[in-house]
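*Asks:* dropping a prediction and its sequence here:
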Amino acid sequence: MKISRWIRPLLAAALMVGLAGRGQAQKPVEVHHKTVKVGDLDVFYREAGPKDAPTILLLHGFPTSSQMFRTLIPALGDEYHLVAPDYPGYGHSSMPLHDQFEYTFDNLAKVIDEFTEKVGLTRYALYVQDYGAPVGYRLAVKHPERITAIVVQNGNAYDEGLDNDFWKPIKAYWKEPTSKARRDAIRNLVTYEATKWQYTTGAKDPELVSPDGAAHDQFLLDRKGNDEIQLDLFLSYGSNPPLYPSWQAYFRKHQPPMLIAWGKNDQIFPPAGAEPYKRDLKTLEYHLIDAGHFALETNGAEIAGLMRTFLGAHVKKK
């Protein structure tokens, strides 16, 4: 039976009233915005959910920050403890200039590792996207006993995932790291046009993508000196492929339960990078989602539902 469009909201409202009447309405999740000192750096993070619930450490990608999780955190915070930090140079964390801090993935991982200890995270599931994968997998290799599960959303750990046109100018820079021409050739990747492209390309319906995400990210990218930070990290990304064998060995040895929720239309990390995980993981749930690089923008509810079911089955309550 078809229900007319105008009556659906009334039925939904009636259902919520009925649930509330039975005491089943969900209490709104409060998201706290905090800062902690890690060495000389201020590390900003978002936190929600009961601290005695299973923890999920949310690691963001480029060019964004913990703001990419702004809808996922309240969607899961009734049942999970969620913590989403900003890396140095991103979001609301400290942004020392690139001649004052060495912006490498080793250092980003070091800061986040120290951050987890500062805020008392001893066991957690990882959510990794884009840059979050090389940060998170460094943590997993160093502390395998801490990882309860991994959720991968367009985060690479295999050579197959970098075999596309997007990476060609970046790989050329890796080969000539002192070349100003090679560095300048990828400077366009920190422009507003490039940021919007990341948000909208491959989205099943671009009208579902809020312009606020790209605008927020670009405001922070446009801070004086931040472009050089990003270019340093494009260069440092070349340090990740040599570590892929050790990450894959971690997968094979420790077998963390893994949920893949991958935007299949991503032009940066295409599904070719998702497929190889099947070689190494025994407990693997695999979903290619009709979305782009920032799948949470259009398919956040779908991903939250997949996480709730998967983590509920594989991560023990405290």
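*Replies:* Yep, that arrived.
*Asks:* only C-alpha atoms for contact and neighbour calcs from this point on.
*Replies:* Fine.
*Asks:* element containing residue 245?
*Replies:* Here residue 245 sits within helix 244-254, counting by DSSP states H and E.
*Asks:* so the next helix or strand after that helix versus helix 244-254, what angle?
*Replies:* Sequence-wise, the next helix or strand downstream of helix 244-254 (DSSP H and E) is strand 258-263. Relative orientation of strand 258-263 and helix 244-254, computed by axes from the mean of the first three to the mean of the last three Cα atoms, to 10 degrees: 130 degrees.
*Asks:* packing partners of strand 258-263?
*Replies:* Packing partners of strand 258-263 (3 or more Cα pairs under 8 Å, 6 or more residues apart in numbering; DSSP states H and E): strand 147-152, strand 284-289, helix 296-314.
*Asks:* so the first one versus strand 284-289, what angle?
*Replies:* Counting by the same axes, to 10 degrees, strand 147-152 lies at 30 degrees to strand 284-289.
*Asks:* other residues contacting the following helix or strand past strand 147-152?
*Replies:* Note on strand 147-152: by DSSP H and E, the next helix or strand toward the C-terminus is helix 168-175. The contact list for helix 168-175, computed with Cα atoms under 8 Å, 6 or more residues apart in numbering, reads 179, 182-183, 185-186, 234-235, 238.
*Asks:* the structure to be compared is supplied as follows:
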Amino acid sequence: MRQDTAFQEGPARATRRSILAGSVMAAGLGQVGADAAETRPAGLAEVRHGTVRADGVDVFYREAGRADAPVFLLLHGFANSSFYFRHLMPRLADRFRLIAPDLPSFGFTVVPDDRGYVYDFTSLSRTIEAFVDALGLRRYLLYTFDYGAPVGWDLALAHPDRIAGIVSQNGNAYLEGLGEAAWAPLRAYWAKPNEAAVEAIRARMTLDGVKAPYVHGVPDPSVIEPEAYTLDAAILARHGNADRQVALKLDYKRNLERYPLVQAFFRERRPKLLAIWGRNDPFFIPPGAEAFKRDIPNARVCFLDTGHFALETNVDDIAREIRAYF
């Protein structure tokens, strides 16, 4: 396993600490301490940055928290990256060890040209599973958002005993959770492949197309940090990346076809699950959040008056719910 020197403590020691901490079980996960109502810890931990080779890919990731704390694996969506978790990680670092990788073709993860990588969800899940193994993570909480949901569900199906609990923030697993208008271009393509549908999808790769879902349904768009969607658009603009993202969009049907498997996992395992949702999200709508309770009756479902990228506007609310629930 190769790891760069981004972590201040040194690559070898950081790697050994990662492997050691990955084996720590989330003991007392369901207990609520005296500080459960706190939104942010007294001292904010620094977020560190590193890269590890997994599945032939140089996976960039962010990490915060103590090495001996319960692990929280944070999986981002389209078109963002682990940058999405930049404000959440310090707020939870006193209680969890937080790890947020960039999926291939997102953020700062690098796929070597000679890797022959296929950009579909099967490949993304295989790479993140290899990343989890490279860090020696044997038990962890999942934070699933957007694209991170199908990847997280694949991890849960492959290794159900590793899942200590789930936070689904607009991370869908039910057909009723798909917004009709937002999914119309993809549904049109799946019904009859055509270039017009592809161009409608490609239009989302521009700066304006990336910005639109950041501000949609947000009561006060001025709170959205412009560097968030600007970084997303800049990474999408890299050579060949738009084509990779179109390929991933067209492959999303595969995730819908796996929903019955995911729902069976929920019914059989009954993981501790917090669904916290931007209720104004046009892509993954509130019925998708409510549906979790059908398979996990004790799931907690919370709605926030915001859009798709709820962490950009309601990070304190989400951190508070996580700290209280786990």
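*Replies:* On my side now, so go ahead. Given the structure is predicted, the values throughout are model-derived calculations rather than measurements.
*Asks:* corresponding residue for residue 219 of the first structure in the second structure?
*Replies:* Superposed on the second structure with TM-score structural alignment, residue 219 of the first structure falls opposite residue 234.
*Asks:* list the contacts of that match.
*Replies:* Counting by Cα under 8 Å, 6+ apart, residue 234 of the second structure touches residue 207.
*Asks:* how far away is it from residue 309 of the second structure?
*Replies:* Residue 234 of the second structure is 18 Å from residue 309 of the second structure, where distance means Cα to Cα, to the nearest Å.
*Asks:* which stretches in the second structure count as strands?
*Replies:* Assigned by DSSP state E, the strands in the second structure fall at 48-54, 57-64, 71-75, 97-101, 140-144, 163-168, 273-278, 300-304.
*Asks:* quick check: which of the ones you listed is nearest to residue 227 of the second structure?
*Replies:* For the strands of the second structure, the distance to residue 227 of the second structure is smallest for strand 57-64, at 17.5 Å, taking Cα to Cα.
*Asks:* follow-up on the earlier one: can you put the helices and strands packed on strand 258-263 of the first structure in JSON lines and add distance to residue 195 of the first structure and mean neighbour count?
*Replies:* Listed next are these as JSON lines, based on distance: least, Cα to Cα, whole Å; neighbours: other Cα atoms under 10 Å:
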{"stretch": "strand 147-152", "distance to residue 195 of the first structure": "21", "mean neighbour count": "24"}
{"stretch": "strand 284-289", "distance to residue 195 of the first structure": "21", "mean neighbour count": "17"}
{"stretch": "helix 296-314", "distance to residue 195 of the first structure": "14", "mean neighbour count": "17"}
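*Asks:* circling back to that earlier point, quick one: which of the contacts of helix 168-175 of the first structure has the most company?
*Replies:* The member of these that has the most neighbours, counting by other Cα atoms under 10 Å, is residue 234 with 23 neighbours.
*Asks:* which residue in the second structure aligns with that residue?
*Replies:* Under the alignment (TM-score structural alignment), residue 234 of the first structure pairs with residue 249 in the second structure.
*Asks:* what's the burial count for whatever residue of the second structure lines up with residue 292 of the first structure?
*Replies:* When the second structure is aligned by TM-score structural alignment, the residue opposite residue 292 of the first structure is residue 307. Here the count is done by other Cα under 10 Å, and residue 307 of the second structure has 27 residues near it.
*Asks:* before we move on, back to that, and the strands of the second structure as a markdown table, adding distance to residue 83 of the second structure?
*Replies:* Compiled in a markdown table, the strands of the second structure are given as follows (distance: least, Cα to Cα, whole Å):
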| stretch | distance to residue 83 of the second structure |
| --- | --- |
| strand 48-54 | 11 |
| strand 57-64 | 8 |
| strand 71-75 | 11 |
| strand 97-101 | 9 |
| strand 140-144 | 14 |
| strand 163-168 | 18 |
| strand 273-278 | 19 |
| strand 300-304 | 21 |
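*Asks:* of all these, which lies closest to residue 176 of the second structure?
*Replies:* strand 273-278 (14.5 Å).
*Asks:* leaving out sequence neighbours, find the closest residue to the spatially most central residue of the second structure.
*Replies:* Relative to the mean C-alpha position of the second structure, the nearest C-alpha, by Cα atoms, centre = their mean, is the one of residue 75, at 2.2 Å. In space, and not counting its chain neighbours, residue 75 of the second structure is closest to residue 148: 4.5 Å by Cα to Cα, 6 or more residues apart in numbering.
*Asks:* please say which position in the first structure the one you found maps to.
*Replies:* Under TM-score structural alignment, residue 148 of the second structure pairs with residue 132 in the first structure.
*Asks:* now its match: how far from residue 138 of the first structure?
*Replies:* 10 Å.
*Asks:* between those two, which has more neighbouring residues?
*Replies:* residue 132 (26 against 22).
*Asks:* got the contact list for that one?
*Replies:* 59-61, 155.
*Asks:* mind putting the residues you listed in a markdown table, distance to residue 265 of the first structure included?
*Replies:* Converted to a markdown table, the contacts of residue 132 of the first structure look like this (distance: Cα to Cα, whole Å):
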| residue | distance to residue 265 of the first structure |
| --- | --- |
| 59 | 21 |
| 60 | 19 |
| 61 | 17 |
| 155 | 14 |
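*Asks:* now, which of those sits nearest residue 191 of the first structure?
*Replies:* Of those, the one sitting nearest to residue 191 of the first structure (Cα to Cα) turns out to be residue 61, at 16.1 Å.
*Asks:* my guess is that closest one meets residue 130, correct?
*Replies:* Yes. Between residue 61 of the first structure and residue 130 there is a contact under Cα atoms under 8 Å: 4.5 Å.
*Asks:* looking at those two, which one has more neighbours?
*Replies:* Remark: of residue 61 of the first structure and residue 130, residue 61 carries more neighbours, 25 against 21, as counted by other Cα under 10 Å.
*Asks:* distance of the aligned partner of that one in the second structure relative to residue 149 of the second structure?
*Replies:* Matched by TM-score structural alignment, residue 61 of the first structure corresponds to residue 77 in the second structure. Here residue 77 of the second structure is placed at a distance of 8 Å from residue 149 of the second structure (Cα to Cα).
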